[in-house]
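Student: Return a 3D structure for these sequence lines:
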Amino acid sequence: MTEPRGPVDSSRVPRFAGPATFARLPRVDEVERADVAVVGVPFDSGVSYRPGARFGPSAVREASRLLRPYHPGLDVSPFEAVQVADAGDVAVNPFDIREAVETLEGAASALMAGGTRLVTIGGDHTIALPLLRAAAREHGPVALLHFDAHLDTWDTYFGAEYTHGTPFRRAVEEGVLDTEALSHVGIRGPLYAKKDLDDDHRMGFGVVTSADVMRRGVDEVSAALRERIGGRPLYVSVDIDVLDPAHAPGTGTPEAGGLTSRELLEILRGLAGCDLVGADVVEVAPAYDHAEMTAVAASHVAYDLVSLLAVTEKH
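Tutor: Model prediction:
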């Protein structure tokens, strides 16, 4: 079997030069096959407040130029352990949300058909629904670990069923989630009513608030999440607004009191050993970013997710 092809050698080509693929990895058409593919979805037609996440994939790729090939926290060189490649962007209809959802579901299924696992960069959180549909087609109903300031289990918004605030209600209704293993992490801020929490609980979600993370610590939270997930196939969805605006100002619906980037990364690293089958990082809106803080944080989250997938593939 051919050895995995890794990033461009930064001792020969400066990090600020050359094509801006994720982590300067080869494109998917430059390798025989990809165990893990990083794919962008430049779509933000489902947002309810600040737009701009359609530019998230390019910003995260640009910020990923400084990523390096060895992950000391997980003791893995992900680009040597498995073949990781950049699959480019899925072009979806920016004017018709339902068509965009269907297009992405088809594209994700096609990419996953040969056993490739995806780390998807959004785009707004609407994209999680078609990605979960595709994951469930391959693995059956999946456990979900959802990092976000918001529940994203609302029913409709202005009568629309498909928005960035509704993907996980739709996913529960469609049976693509294992309702014995659903968790939100980082929830905070005001809600429309207590009914929001009641509805969420009835769907099967457990909630770890950002205050819980502060009080309990990342090791205890990670252990509790691993116990809830068990041996089920796991999908991880990260809305970058799970981070406090001090760490991620460039997002569409910021909320005070969020996680630090260190807390988020350490909780993710605590998932080593779980059967991770796919993941996304969404809601990076570069127009509101400062010094690429949000894009840099998102690129590191994506790198940790790729590394977790590499650990999963190795074992």
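Student: only C-alpha atoms for contact and neighbour calcs from this point on.
Tutor: Noted.
Student: and residue 156, how many neighbours does it have?
Tutor: Using other CA atoms under 10 Å, residue 156 has 15 other residues around it.
Student: in this structure, which residue is closest to the centre?
Tutor: Centroid check for the chain by CA atoms, centre = their mean gives residue 280 as the closest residue, at 2.1 Å.
Student: Isn't that residue up against residue 130?
Tutor: No - counting by CA atoms under 8 Å, residue 280 sits too far from residue 130 to count as a contact (11.5 Å).
Student: Do a quick rundown of the strands in the stretch 1-150 of the chain.
Tutor: Along the stretch 1-150 of the chain, counting by DSSP state E, counting those that start in this stretch, strands occupy 36-41, 84-89, 117-122, 142-147.
Student: Need those strands in JSON lines (columns: mean neighbour count and distance to residue 270).
Tutor: Output for those, formatted as JSON lines (neighbours: other CA atoms under 10 Å; distance: least, CA to CA, whole Å):
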{"stretch": "strand 36-41", "mean neighbour count": "27", "distance to residue 270": "20"}
{"stretch": "strand 84-89", "mean neighbour count": "24", "distance to residue 270": "22"}
{"stretch": "strand 117-122", "mean neighbour count": "28", "distance to residue 270": "18"}
{"stretch": "strand 142-147", "mean neighbour count": "27", "distance to residue 270": "13"}
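Student: of those strands, which approaches residue 234 most closely?
Tutor: strand 142-147 (4.7 Å; CA to CA).
Student: my read: residue 121 touches residue 37, true?
Tutor: No - judged on CA under 8 Å, residue 121 makes no contact with residue 37 at a distance of 10.7 Å.
Student: need the contact list for the nearest residue to residue 288 once chain neighbours are set aside.
Tutor: Nearest residue to residue 288 in three dimensions, chain neighbours excluded: residue 250, at 4.2 Å (CA to CA, 6 or more residues apart in numbering). Residue 250 makes contacts with 284, 285, 286, 287, 288, 289, 290, 293, 294, 295, as judged by CA atoms under 8 Å, 6 or more residues apart in numbering.
Student: what do you get if the cut-off is 6 Å, keeping everything else the same?
Tutor: 284, 285, 286, 288, 289, 294 (CA atoms under 6 Å, 6 or more residues apart in numbering).
Student: and for comparison, fold this next one:
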Amino acid sequence: MIAILAAPTNLGLRPPQPGSVPGCAKAPEALREAGLHRRLLTQGAEDAGVVLPGRYVADPATDDGLSGGGPFTGRLRNQDAILEHATRFAARLEHLLAAGRAPLVLGGDCSLLLGAGMALARRGSYGLIHVDGHTDFRHPGNNDACASLAGEDLAAAVGRHWPAVADPEGTGASFHAQHVAHLGCRDDDEHLSEARDTLGVVIPASRLRGGHGTSSVVAGATAALEVVGRARSGYWLHVDVDVLDPEHLPAVDSPDPGGLTPQELTELLVRLAPGAVGIQVTVFDPDLDPDGRCARLLADVLVTGLRQLASDC
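Tutor: Okay, the predicted model is just below:
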């Protein structure tokens, strides 16, 4: 049974402009308004409530570093609040998974992968399919401007970050790098080469996109499933909706051309969801969707693409 869990954190993102906060914390309720919950509940899902984040606050140590005003301090923006939220989020996921539920987590930003990784690492050895318009592989070893976990989540998940987020419970990385598949980054992604050298498989969006019907998506899904099949316990599915081309869904903080169509993402989810123990959906920003068009599109994609979530588990 699908359990819809809201996790409306925006703690891992940079401010969209000075003095403001990212709007992706509004995503779960925007999707509810677009009919997602009603449609899924009709199909037998349950509403599992919400894990609320702490307050988003300006952090001079990181914000000054981003603007060139000073060095970074080895801390993330909102780091204490991120870790506190991850702990509560992980506990809720553990409870749902132990009860035989398939969590559909509505974020929120990609920093949610920290808590998901904590929950899964406590239960066994899981793989990860990371569907995202960016590799999210920035880390202190390749960039001296680390501050926002939402752009660094995959690096942290495989142990390449400061210890507070790379090894939050002192037990090692949440995911073995060779059990991780990344799908959907753009060809000019800054960290594409390193991700390819580190992860089980990396397939940019250009190799998933049309021109051959769904054959490219099918091949990408097959390659990803082969990688996560090496993990003993199953796999988690991460979907950042900026994997979609901004022609179709511009309501994200970092839209880049060259992404998937809604039909391609739907087909990808149809093939990946049945074997996943759960999924998190991130980075939709309702502040950039004033007429609700993007929310309705996402609701359609998720209802169709996740119809068989965890059915093979």
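Student: Superposing both, give me the TM-score.
Tutor: With the length set by TM-score structural alignment, normalised by the length of the second structure, the two chains reach a TM-score of 0.75; 264 aligned residues with a CA RMSD of 2.7 Å.
Student: With distance to residue 56 of the first structure, secondary structure and neighbour count as extra columns, can I get the contacts of residue 250 of the first structure in CSV?
Tutor: Formatted as CSV, the contacts of residue 250 of the first structure follow (distance: CA to CA, whole Å; DSSP: H, G, I helix; E, B strand; the rest coil; neighbours: other CA atoms under 10 Å):
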residue, distance to residue 56 of the first structure, secondary structure, neighbour count
284, 5, strand, 33
285, 6, coil, 30
286, 6, helix, 26
288, 11, helix, 16
289, 11, coil, 18
294, 10, helix, 31
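Student: if we take these, which one ends up nearest to residue 141 of the first structure?
Tutor: residue 284 (27.4 Å).
Student: Can you tell me what that closest one aligns to in the second structure?
Tutor: In the second structure, residue 284 of the first structure lines up with residue 284, judged by TM-score structural alignment.
Student: Next: residue 207 of the first structure.
Tutor: Using TM-score structural alignment, residue 207 of the first structure lines up with residue 202 in the second structure.
Student: what about the helix or strand hosting its match, distance to the chain center?
Tutor: Using DSSP states H and E, residue 202 of the second structure falls within strand 201-203. Relative to its chain's centre, strand 201-203 of the second structure lies at 16 Å (CA atoms, centre = their mean, to the nearest Å).
Student: With stretch 97-112 of the second structure instead?
Tutor: 10 Å.
Student: against the first structure, where does it fall?
Tutor: Mapped onto the first structure using TM-score structural alignment, stretch 97-112 of the second structure covers residues 112-127.
Student: Can you name the residues that contact the match of residue 207 of the first structure?
Tutor: Counted by CA under 6 Å, 6+ apart, residue 202 of the second structure has contacts 181, 182, 183, 196.
Student: ok, now with 7 Å
Tutor: By CA atoms under 7 Å, 6 or more residues apart in numbering, residue 202 of the second structure lies in contact with 181, 182, 183, 195, 196.
Student: can you check residue 114 of the second structure too?
Tutor: The contact partners of residue 114 of the second structure, by CA under 7 Å, 6+ apart, come to 86, 157, 165.
Student: what does the second one align to in the first structure?
Tutor: Aligning on TM-score structural alignment places residue 157 of the second structure opposite residue 171 in the first structure.
Student: Surely that match and residue 177 touch.
Tutor: Yes - shown here, residue 171 of the first structure and residue 177 form a contact pair, counting by CA atoms under 7 Å, at 6.3 Å.
Student: out of those two, which sits in the more crowded spot?
Tutor: Neighbours were counted for residue 171 of the first structure and for residue 177 using other CA under 10 Å; residue 177 has more, 26 against 19.
Student: Hmm, the more buried one is touching residue 142, no?
Tutor: Yes - applying CA under 7 Å, one finds residue 177 of the first structure in contact with residue 142, separated by 4.9 Å.
Student: does the closest residue in space to residue 196 of the first structure that isn't next to it in sequence count as helix, strand or coil?
Tutor: Leaving aside its sequence neighbours, residue 196 of the first structure sits nearest to residue 154 (CA to CA, 6+ apart; 7.2 Å). Here residue 154 of the first structure takes the coil state, with states given by DSSP: H, G, I helix; E, B strand; the rest coil.
Student: Next one: residue 154 of the first structure from residue 282 of the first structure, what distance?
Tutor: 18 Å (CA to CA, to the nearest Å).
Student: How about residue 202 of the first structure?
Tutor: Relative to residue 282 of the first structure, and taking CA to CA, residue 202 of the first structure is found at 26 Å.
Student: between those two, who's got more neighbours?
Tutor: residue 282 (32 against 10).
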